[in-house]
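# got a structure for you, letters missing:
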């Protein structure tokens, strides 16, 4: 059981590195911004690979995020064929792209926590 997990994890790491390089240097879609591949989760049967990405500077622009999603969707067959040449697997997983909002949510929550701490410190200094 642990062997399967570590193998899919290693495959996911390799796919992440290769995808990042391919998207940066080989995909020539003008809709595509500065895409960062955060994680690739590969199914145990290697049927699918869920690719989680963020786009630099477009966290709050839903229209541009949709354009990036469409660009990645249109390039996924090209990316899969190029991955098959770079990564030696018997079966290359089908790619599914998902926008990863966890980075944006984490930054927003961190800002809220910092604001709450500042308010507490200000209130404590006013009480003294």
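Yes, it's here. Predicted, not measured: the structure shown is a model, and the values here were computed from it.
# only C-alpha atoms from now on, for both contacts and neighbour counts.
Fine.
# look at the most centrally placed residue in the chain and tell me its secondary structure.
Taking C-alpha atoms, centre = their mean as the criterion, residue 53 is the residue nearest the geometric centre of the chain, at 2.0 Å. Residue 53 carries the three-state label strand when classified by DSSP: H, G, I helix; E, B strand; the rest coil.
# who's in contact with it?
For residue 53, the contact set (C-alpha atoms under 8 Å, 6 or more residues apart in numbering) comprises 35, 36, 37, 38, 39, 97, 98, 99, 100.
# please redo it, this time with the cut-off set to 7 Å
35, 36, 37, 38, 98, 99, 100 (C-alpha atoms under 7 Å, 6 or more residues apart in numbering).
# of those, closest to residue 7?
residue 38 (18.6 Å; C-alpha to C-alpha).
# and residue 103, how far is that from residue 6?
Note on residue 103: its distance to residue 6, by C-alpha to C-alpha, to the nearest Å, is 25 Å.
# try it against this one:
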């Protein structure tokens, strides 16, 4: 039963983080951000938040810097919204799985075209 708790907390944090980032943070450096996943450790002390950002590499880096700067505010908002003894430390990372999937799809299309000719 304890194995399910980190995943439940992660899903709840994912919903709340999406709301906080889109509605509460007014930093112009933060572009169109989607929270794709939240991985919480078993002891609920750390949370790794995976995000995707629409834009070029510079916009992605600016968004990551702005989120790192707003980390204290985000953590306090999560603490108010989710009833936990201790709010997890939050770290943001880019979700590379979408780009990886697109790359695989492109390679498969190229192989299909080459096999047809």
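Looks like it came in fine. Predicted, not measured: the structure shown is a model, and the values here were computed from it.
# TM-score for these two?
TM-score for the superposed pair, counting by TM-score structural alignment, normalised by the length of the second structure: 0.95. Supporting figures: 117 aligned residues with a C-alpha RMSD of 1.0 Å.
# could you pull out the helices for the second structure?
Assigned by DSSP state H, the second structure shows helices spanning 4-19, 57-69, 71-81, 97-116.
# mean deviation (superposed) between the shortest one and the first structure, please.
In this case it means helix 71-81 of the second structure. Taken over the aligned residues, the distance from helix 71-81 of the second structure to the first structure averages 0.6 Å (mean C-alpha distance after the TM-score superposition for the first structure).
# who touches that helix?
Residues from elsewhere that reach helix 71-81 of the second structure (C-alpha under 7 Å, 6+ apart): 16, 87.
# just give me the match in the second structure for the residue nearest to the centre of the first structure.
Residue correspondence to the second structure (TM-score structural alignment): residue 53 of the first structure is matched to residue 51.
# same question, residue 104 of the first structure
Under the alignment by TM-score structural alignment, residue 104 of the first structure pairs with residue 99 in the second structure.
# what's the answer for residue 41 of the first structure, then?
Using TM-score structural alignment, the partner of residue 41 of the first structure in the second structure is residue 39.
# could you give the number of residues near the closest residue to the match of residue 53 of the first structure other than its chain neighbours?
Sequence neighbours aside, residue 35 is the residue nearest to residue 51 of the second structure in space, at 4.5 Å (criterion: C-alpha to C-alpha, 6 or more residues apart in numbering). By other C-alpha atoms under 10 Å, 22 other residues sit near residue 35 of the second structure.
# cool, residue 25 of the second structure as well?
15.
# and the one 3 residues further on, by the same measure?
When neighbours are defined as other C-alpha under 10 Å, residue 28 of the second structure has 9 of them.
# measure the alignment partner in the first structure of it to residue 69 of the first structure for me?
Matched to the first structure by TM-score structural alignment, residue 28 of the second structure sits across from residue 30. Residue 30 of the first structure is 12 Å from residue 69 of the first structure, where distance means C-alpha to C-alpha.
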